[in-house]
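[1] Could you work out the structure for the sequence below:
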Amino acid sequence: MTGSDRLVEVLPKAHLHLHFTGSMRVDTVRDLAAKHGIRLPDALLGDWPPRLAKATDERGWFRFQRLYDAARACVRGEEDMRRIVREAALDDAAEGSRWLEIQVDPTSYAPFVGGITPALEIVLDEARAVSASGEIGVGVVVAASRMRHPLEARTLARLAARHAGSGPGEVVGFGLSNDERRGLVADFAPAFGIARRAGLALVPHGGELLGAQSVMETLEHLGPDRIGHGVRSVEDPQVLDAVAAAGVALEVCPGSNVALGVYADPEDVPLRRIMEAGVRVALGADDPLLFGSRLSSQYTAARSLGCSDAELAELARGSILASRAPDGVRRAALEDIDAWLTPSSGKPAGPPR
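    Presented below is the predicted three-dimensional model:
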């Protein structure tokens, strides 16, 4: 049934599309700005969340990027970085997430901590520390930027490979983010080859700002395990079928899609079409700092699109199965998803075992 009283906040799930800077609480970015004497744009100080222009055009993307860069500039050292990881994990755990794969480009924070290696190691260490509570496990995705030279992506892939693993506080994936209208996907294939040989999940962005062809190029050149967004694959049925045939999961972020103007209204997000095509979906919040919605809100959005509780549970299963969560976390979460569907559900399930 739809519109049930089962709480999406206690539905066990994994969060596979969350950016480090964009995960910040708005109060945190304001605190950090005050701490470091940085003046934030009015859009991050007044009514929140900020109103974003349509990012599918250059001007709109520039506004989004300017706000993102302003928030990132407030992160000035190890203490700030640890706070972001810890709060992201706590916020996710409060919304039923059993496993978080937080995405970070360590080059952004390297100048304040002595290089990209220390920057990554700080994030990994705090991920291990917060995972020790047992409420949530946190893995890390190292992401290269399409705005930078592909050789830098290779450097980051080698760094990721040196810290590769499958548990909390380890690098579990390698991504490619930022404006997908920049750079050629094929140029980043060598970096993804390094990550593939290290056994990392390959999780590039594609198919949000650009259409189905972007998704097809990502499939052909990078051989991904998941694609960040990928929603515009629905614009070409052959591409959508190719995603399904390849067994690639899509990290669908409804709040992001609407906030950035990819779709005018929440009901336009093609989540159900993607699900009906047999594509595994993992819902994600992307950048809650700028979009104003966290993980459970994405499940609420799915419910408003007509998803039954059984379908919400299937989305949650998809997130767990598409993740690099350890086997014990996966088994416990899948069992508790089934329990959420029982008539007595709605009460928080136990922590990961």
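
[2] When you work out contacts or count neighbours from here on, use the C-alpha atoms and nothing else.
    Will do.

[3] Val248 is in contact with Ile227, correct?
    Yes: Ile227 is in contact with Val248 according to Cα atoms under 8 Å; the separation is 7.1 Å.

[4] For Ser23, see how far away Arg182 is.
    Distance of Arg182 to Ser23, given as Cα to Cα, to the nearest Å: 24 Å.

[5] Neighbour count for these two, which is higher?
    Per other Cα atoms under 10 Å, whichever of Arg182 and Ser23 has more neighbours is Ser23, with 25 against 11.

[6] In contact with that one: list those residues for me.
    Taking Cα atoms under 8 Å, 6 or more residues apart in numbering, we find Ser23 in contact with Ile84, Ala88, Asp286, Asp287, Pro288, Leu289.

[7] cool, Asp265 as well?
    By Cα under 8 Å, 6+ apart, the neighbours of Asp265 are Val258.

[8] same deal with Arg39?
    Residues near Arg39 by Cα under 8 Å, 6+ apart: Ala33.

[9] helix or strand for it, which one?
    Under DSSP states H and E, no helix or strand contains Arg39.

[10] For the comparison step, fold the sequence that follows:
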Amino acid sequence: MEMPRPLDRLPKAHLHLHFTGSMRHSTLIELAREHGVHLPDALEQDWPPRLRATDERGWFRFQRLYDIARSVLRRPEDVYRLLAEAAQDEAAEGSRWLEIQVDPSGYAHRFGGLTSTLELILDAADRAARSSGVGIAVIVAANRTRHPLDARTLARLAVQYAGRGVVGFGLSNDERRGRARDFDRAFRIAKRADLLSVPHGGELSGPQSVAECVDDLEADRVGHGVRAAESERLMARLADRRICCEICPTSNVGLGVADSPEDVPLRRLFDAGVPIALGADDPLLFSSRLLPQYELARTVYGFRDAEIAELARQSVRSSAAPESLKKELLAEIDQWLTR
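    Okay, here's the model as predicted:
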């Protein structure tokens, strides 16, 4: 019988990780004490929190915990620490390329405005990449619950740094509270600068949410997109157009999108030919980083090593990594499989 290959040695790209949500829990505790921030029990003694965001009250609680966690990042050195530790964690799990998503407006009041905040994050990402050996790029993300004019402001900011560390433009938060088409002008601004379109969709809303991301925002990837499995026609479109879904199984269970890991339709999407990039979403709130998602592929979804290698390839191909790095990583994935 063939021994399973070590998943932490499998080169992979991580394409769905939020900035605040990437923080180590131990770092949250330390920074909260340093800055005198009171943490609710759900972020301290009772961590990880019990979440269920399929109703409005549950989503509000999730956002409240996220906002409290964000509030401990008060100094530039806190930002440098977060990204340095995130890069170390990525490297330990075999991740060689990370695209981390951030809404600079959530920090702008602390760090001197939108531009200076983004420049701080980009500098911290560059420093973390050089020290860890993990390539790191930034996705600027607008908030669906804010006005589309705010999204256009962020899109113009992202365009200013296209080619200087910013590789994509996203749209996050509860897709039930903002239609994709309301943000189409912001995404057109980003697309004209060749930034990837990577909106969230198909998490708390059904397959129509994914279709709107594709039709209205010209999505290159869809954050989550797991509900696309409810439509054979939509899966065929995603497969034909090679539009990647960033599937985050642990997050789906944590937020109540699926009742258990077995209920996340990862195998259904994969067998339909939809490109997939496994992601951790917010490890701070779900207590699970990237490697456990690959472990679920093996132990819960029955993926053989050849299929797991294909998942890793799809993450690399769907990334904004330089072509030279993509070629290198794809060759190393082949080596992992033949070793």
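
[11] After superposing, what score do the chains get?
    Overlay of the two chains. TM-score (TM-score structural alignment, normalised by the length of structure 2): 0.97; 338 aligned residues with a Cα RMSD of 1.2 Å.

[12] Give me the contact list for stretch 127-139 of structure 2.
    Stretch 127-139 of structure 2 has contacts (Cα under 8 Å, 6+ apart) with 80, 83-84, 87-88, 90-91, 95-102, 122, 125-126, 165-170, 321.

[13] quick one: which of the contacts of Ser23 of structure 1 sit in helices?
    Using DSSP state H, Ile84, Ala88, Pro288, Leu289 are the members of the contacts of Ser23 of structure 1 that sit in helices.

[14] counterpart of the second one in structure 2?
    Alignment note (TM-score structural alignment): Ala88 of structure 1 maps to Ala86 of structure 2.

[15] What segments of the stretch 1-150 of structure 1 are strands?
    For the stretch 1-150 of structure 1, applying DSSP state E, counting those that start in this stretch gives strands covering 13-19, 97-104, 137-145.

[16] Show me what Val203 of structure 1 aligns to in structure 2.
    Val203 of structure 1 maps onto Val198 in structure 2, by TM-score structural alignment.

[17] And for Ser23 of structure 1?
    Matched to structure 2 by TM-score structural alignment, Ser23 of structure 1 sits across from Ser22.

[18] Can you tell me how far that match is from Arg289 of structure 2?
    Going from Ser22 of structure 2 to Arg289 of structure 2 by Cα to Cα gives 8 Å.

[19] what do these two both touch?
    Counting by Cα under 8 Å, 6+ apart, the contacts common to Ser22 of structure 2 and Arg289 are Asp282, Pro283.

[20] Skipping its backbone neighbours, what lies nearest Lys191 of structure 2 in space?
    Nearest residue to Lys191 of structure 2, sequence neighbours excluded (Cα to Cα, 6 or more residues apart in numbering): Ser197, at 6.9 Å.

[21] The helix or strand where that neighbour lies against structure 1, how far on average?
    Assessed by DSSP H and E, Ser197 of structure 2 sits inside strand 196-201. Overlaying structure 1 shows strand 196-201 of structure 2 at a mean distance of 0.4 Å from the equivalent residues (mean Cα distance after the TM-score superposition for structure 1).

[22] following that strand, which helix or strand shows up next?
    helix 207-217.

[23] how much space between Asp182 of structure 2 and Glu56 of structure 2?
    Distance of Asp182 of structure 2 to Glu56 of structure 2, given as Cα to Cα: 21 Å.

[24] Kindly report the same for Leu171 of structure 2.
    Using Cα to Cα, we find Leu171 of structure 2 at a distance of 19 Å from Glu56 of structure 2.

[25] more neighbours, the two?
    Comparing Leu171 of structure 2 with Glu56 by other Cα under 10 Å, the one with more neighbours is Leu171, at 31 against 13.

[26] Next up, the contacts around the alignment partner in structure 1 of the more buried one.
    Mapped onto structure 1 by TM-score structural alignment, Leu171 of structure 2 lines up with Leu176. Contacts here follow Cα under 8 Å, 6+ apart; on that basis Leu176 of structure 1 touches Ala143, Ala144, Ser145, Arg146, Val203, Pro204, His205.

[27] No further queries at this time; thank you.
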